[in-house]
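Chemist: Fold the following, please.
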Amino acid sequence: MPNIKSLIKKDLIINGEQIETEKYTTLYAPYSGEAIAEIASATGIETEQAITAAYKARETMASMPAWKRAEILETAAQLLKDRTEEASSIIALEAAKPLNTARQEVARTVETYKFAAEEAKRIHGETIPLDAARSGENKLAYTVREPIGVVGAITPFNFPMNLVAHKVGPAIASGNTIVLKPASQTPLSSFFIAELFEEAGLPAGVLNVITGSGRIVGDQLVTDERVSMITFTGSPAVGIGIRNKAGLKKVTLELGSNAAVIIDQHTALDQIASRCVTGAFSNQGQVCISLQRIYVHEKVYEEFVEKLIIETKKLVLGDPLCSETNISALISPEETKRALSWIKEAVKSGAKLVTGGEVEGTVLQPTILLEAGQSMKVSCQEVFAPIVIVNKVTTIEEAIEKVNDSRYGLQAGIYTNDVQTALTAADQLHVGGVMINDIPTFRVDHMPYGGVKESGTGREGLKYAIEEMTEMKLVVWSRQ
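Modeler: Next comes the predicted model:
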């Protein structure tokens, strides 16, 4: 566990310097409620300074050779690996993420920066055969990819290191500068990472960390013409607002979901039930691709539900800083109250509560609901809490229809032993990613990741994020 006294006051990081502000807000641990830090609250003045610093540093980054960008990313990854326990404790403290889960996030973050370092060396264009057109004879053409400039990154609380890495990593790899606004509840992770990048040799002004009101900092990033791109992970309502204000800026949006899995008959239910518990309740269900809806073939429905309940009851609730803990507090008391109200609404409307549904101390028990209607909030909205619904279906076609009956479309999964069924699901599920014989919560950090409908636009995953963060330029030579 880190020395909390060293985290009492955190200033903004602008142009490589710590900048004090007039106002600071107190940060509280979600599990214990204890005050853990005083966090600088930026105004429009400090936000302007951060954008100016990033704008001035953009030429330094654009001219930095690929090997140097890769070296900085590799060094930062190694520094983070060396301080895994400290980083994990910071995440567990500020986000109430169970310590073992926090360690997994740190390990993934190390990999993400390593992938970014590798991709920094693979940014390239292609040659174009202009002589395929009559007027293209005696001409040579090729494309290059150039950094876009200043990237405004707005990140969420649920993966405070790895989702930051998915924005900062590709931005640095592609020669851009960044103004980072982390979630208000989890700024300590971003300050920690910024300090590691300074140690790794990242030039001043390339990574600026601004904490404060989203309405002030976020809006200024979105509307300032010097910011060339906004990359945002968060709620659809905020994402749609960003898209409407951004004008001609590039915008990548990773938004919400109510991810679903289909379970066909003749599948290995013991293994599937355990995997579904992981997908539904990891990080208290506060994952964009958390398993929220399960559609089970009627022939195995009762057996599956029984096994799911057994596996769920094995979970240990408690202090996130304890290695034995599987489930801890939601990010805020308000979120706990909201989740409880959704459970009560579902039960009142006819859903069956078979386990959970209550709060132990500050921890909401992992909750399973059966027979929840498609219009209930626990089904049609993003629950972002340890709640999963399980419904019976008579055919896979019916299950696919129910999965698609959603405003979201991030990822979905299907368990089946039938190849044709798997291929049909892959074709017909209207989502950004289909996981065959796995939960929709599966993600590795170099795969293309993103959704359709209200789940967002654009793709993350290092190679794909770099494509979003660069502009293509065409060069044509006329042979004399």
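Chemist: C-alpha only now, for contacts and for neighbours.
Modeler: Will do.
Chemist: What segments of the stretch 201-350 of the chain are strands?
Modeler: 207-209, 227-233, 250-254, 260-263, 293-297 (DSSP state E, counting those that start in this stretch).
Chemist: okay, those strands in JSON lines with mean neighbour count next?
Modeler: Formatted as JSON lines, the strands of the stretch 201-350 of the chain follow (neighbours: other CA atoms under 10 Å):
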{"stretch": "strand 207-209", "mean neighbour count": "28"}
{"stretch": "strand 227-233", "mean neighbour count": "25"}
{"stretch": "strand 250-254", "mean neighbour count": "24"}
{"stretch": "strand 260-263", "mean neighbour count": "29"}
{"stretch": "strand 293-297", "mean neighbour count": "24"}
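Chemist: For Ser88, give its distance to Ile72.
Modeler: 22 Å (CA to CA, to the nearest Å).
Chemist: With adjacent residues omitted, what lies nearest to Val347?
Modeler: Leu353 (6.7 Å; CA to CA, 6 or more residues apart in numbering).
Chemist: right, and the one you found touches Ala372 too?
Modeler: No - here Leu353 lies out of contact with Ala372, judged by CA atoms under 8 Å, at a distance of 9.7 Å.
Chemist: Comparing the two, which shows the higher neighbour count?
Modeler: Ala372 (23 against 18; other CA atoms under 10 Å).
Chemist: List the residues that contact the more buried one.
Modeler: 346, 350-352, 378-379, 389-391 (CA atoms under 8 Å, 6 or more residues apart in numbering).
Chemist: longest helix anywhere in this protein?
Modeler: The longest helix of the chain (DSSP state H) is helix 99-120.
Chemist: Next, report how far whatever helix or strand comes next after that helix is displaced from the centre of its chain.
Modeler: Of the helices and strands lying after helix 99-120 in sequence (DSSP states H and E), the nearest is strand 127-128. Strand 127-128 sits 35 Å away from the centroid of its parent chain (CA atoms, centre = their mean, to the nearest Å).
Chemist: Show me what strand 127-128 is packed up against.
Modeler: strand 139-147 (3 or more CA pairs under 8 Å, 6 or more residues apart in numbering; DSSP states H and E).
Chemist: this one as well, want them side by side:
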Amino acid sequence: MTTHPLFLAGAEVTTPSTFRHRNTYDHQDLGEVCLAGRNDAAAALSAASHARSRMARLSSGARESVLRRVAEQIHARQEELAHIITAETGKPVSLSRGEVQRSVSTFEIAAEEAKRNVGEVVALDTLPSSEGRLGLVKRFPRGAVVAITPFNFPINLVAHKVAPAIAAGCPVILKPAPQAVLTALMLGRILAGLGLPEGAFSILPCANDVAESLVRDDRAAVVSFTGSARVGWQLAAVAGRKRLLLELGGNAAVIVEPDADLEVAAQRIVTGAFANAGQVCIKVQRVFAHEKIADKLLARLLELTARVGVGDPAHEDVLVGPLIDEAAALRVESWVQEAVRQGANVLCGGARDGQFYRPTWLTDVPETTKVCCEEVFGPVTVFARYHDFEAALAAANSSEFGLQAGVFTRSLPLALQAFETLEVGGVILNDVPTYRVDQMPYGGIKGSGLGREGPKYAIEAFTEPRLLVIKT
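Modeler: Sure, this is the predicted structure:
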């Protein structure tokens, strides 16, 4: 049986504690994965502390070179990585390929940003007493980054933490999701051959209490976490004075106006609602359609949903694979049942088969039900009608989350009104909130987190400004 070592201070290490890793769809054995304990976590932090000055001294050219070589090697192994992602997480292979390609882009963007980590000149001679003075501002790496990533984008969300850390000159300790460790460990094998300083990176599959010890430790300077709101805010409470980046999901809304291209809207909404079984933090969870076009739009959504491929994620025509485990499918099932008990109507789907849940549309759903007010993280979407645009905006804002929202309209005034009014990190015009490219500032407000990802913005979070005052 294959044993997969972890990476401690850049070197492969086997540990006595392991867990059996299995294919999400067919449960075939994927080998034993080594688990880090508290001593391993402490050793990784110690190594990162020792590597801090060497990482900070790497030239921007050296950082750029490392990041470009990572991108090249991921590109060369993209098919292998895509199939590992599909085996580990049940993500349909076509979506896995797209994710791998995005991770190449993320490392390439970070490579460019490594050369642009520039400061500014500040005029200080604004008072007679400051004549002859000039301020120079430069950004310096904060130190070790503790990165914790989820299963649903196991290479690109890792890239969004590891690549900016390297670009900023920070050591990084990655705790990958237990369901997606092999993808992260393959990235570790790529990094290990690139000549980074010893201690520049560790990849530690570990239990949650060990991950919490990393977050609590004062030797870590930054915590970058993507995952559930419950866990994210728990970690924030114990992180102390560290810089925090939290991407915590949402229950994204789409608003469709009468002047929208309904065919484009319907096709994008169905993809945004059900791709990867809805296990996307910016999936379409709530659709608000103007009453003038609601019936027509809903009929088309149901037609398109009936054609969605459900099944073996290794098949090219599948969009909806299994949920990550049966417990997740049972939770989705219970949330839909709760909504039905409170008056919701199931228009299609609403059925579970083991780890699978059929793509589901609900109407007449009370706002207090979990499928409306919490993150469903599954293939379930709520459809509602509205009379006026202001009411739709208010309904979209009626959420503890605020990650992204989509608005379909040809009206520039309405688009700008949505931009000014919606309480989210990003408003996507004439597309679904599921849209993301990797250079954009990505993150949310309210319960959806703190800070922004995207290499440029993560580098800003991983560094801090320092002022030099010069008297001529």
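Chemist: Neighbour-wise, which one of the contacts of Ala372 of the first structure leads?
Modeler: Neighbour tally across these (other CA under 10 Å): the maximum, 26 neighbours, falls on Val378.
Chemist: Next one: that one from Arg226 of the first structure, what distance?
Modeler: From Val378 of the first structure to Arg226 of the first structure the distance is 41 Å (CA to CA).
Chemist: Next, count neighbours for the residue in the second structure that Tyr449 of the first structure lines up against.
Modeler: Aligned against the second structure by TM-score structural alignment, Tyr449 of the first structure finds its counterpart in Tyr442. Neighbours of Tyr442 of the second structure under the rule other CA under 10 Å: 20.
Chemist: Can you tell me the closest non-neighbouring residue to the aligned residue in the first structure for Gly343 of the second structure?
Modeler: Under the alignment by TM-score structural alignment, Gly343 of the second structure pairs with Gly350 in the first structure. Excluding the flanking residues, the one nearest Gly350 of the first structure by CA to CA, 6+ apart is Ala372, at 7.1 Å.
Chemist: looking at this, the one you found is in a strand?
Modeler: No - going by DSSP: H, G, I helix; E, B strand; the rest coil, the assignment for Ala372 of the first structure is coil, not a strand.
Chemist: coming back round to it: state the helix or strand in which the residue nearest to Val347 of the first structure lies.
Modeler: strand 352-355.
Chemist: Tell me the helices and strands packed up against that strand.
Modeler: By 3+ CA pairs under 8 Å, 6+ apart, strand 352-355 of the first structure packs against strand 367-370.
Chemist: Now for the aligned partner of Gly406 of the second structure in the first structure: which residues touch it?
Modeler: Under the alignment (TM-score structural alignment), Gly406 of the second structure maps onto Gly413 of the first structure. Residues near Gly413 of the first structure by CA under 8 Å, 6+ apart: 260-262, 434-440.
Chemist: From Val452 of the first structure, how far off is Gly413 of the first structure?
Modeler: For Gly413 of the first structure, the distance to Val452 of the first structure - CA to CA - is 15 Å.
Chemist: for Leu255 of the first structure, same thing?
Modeler: In terms of CA to CA, Leu255 of the first structure sits 10 Å off from Val452 of the first structure.
Chemist: Need the overlap of contacts for the two.
Modeler: Residues touching both Leu255 of the first structure and Val452 (CA under 8 Å, 6+ apart): none.
Chemist: In the second structure, what stretch matches stretch 319-327 of the first structure?
Modeler: By TM-score structural alignment, stretch 319-327 of the first structure lines up with residues 312-320 in the second structure.
Chemist: helix or strand for the residue nearest the centre of the second structure, which one?
Modeler: Taking CA atoms, centre = their mean, the centroid of the second structure lies closest to Leu157, which sits 5.1 Å from it. Assigned by DSSP H and E, Leu157 of the second structure falls within helix 156-168.
Chemist: does the alignment partner in the second structure of Thr52 of the first structure sit in a helix, a strand or a coil?
Modeler: Applying TM-score structural alignment, one finds that Thr52 of the first structure aligns to Ser46 in the second structure. Secondary structure, three-state DSSP: Ser46 of the second structure is helix.
Chemist: Could you count how many residues lie near the residue nearest to Ser228 of the second structure when sequence neighbours are not counted?
Modeler: In this structure, Ser228 of the second structure finds its nearest non-sequential neighbour in Leu248, 5.2 Å apart by CA to CA, 6+ apart. Other residues near Leu248 of the second structure come to 27 when the count uses other CA under 10 Å.
Chemist: now swap in Ala237 of the second structure and tell me
Modeler: Neighbours of Ala237 of the second structure (other CA under 10 Å): 10.
Chemist: quick one on the thing from earlier: and the helix holding Leu157 of the second structure, which stretch of the first structure?
Modeler: Counting by TM-score structural alignment, helix 156-168 of the second structure corresponds to residues 162-174.
Chemist: so how far is the first residue of stretch 277-297 of the first structure from its last?
Modeler: So stretch 277-297 of the first structure: terminal residues 18 Å apart, CA to CA.
Chemist: same check, this time on stretch 359-376 of the second structure
Modeler: End to end - CA to CA - stretch 359-376 of the second structure spans 12 Å.
Chemist: buried sites along that stretch?
Modeler: Residues of stretch 359-376 of the second structure classed as buried by neighbour count (16 or more other CA atoms under 10 Å): 359-366, 369-376.
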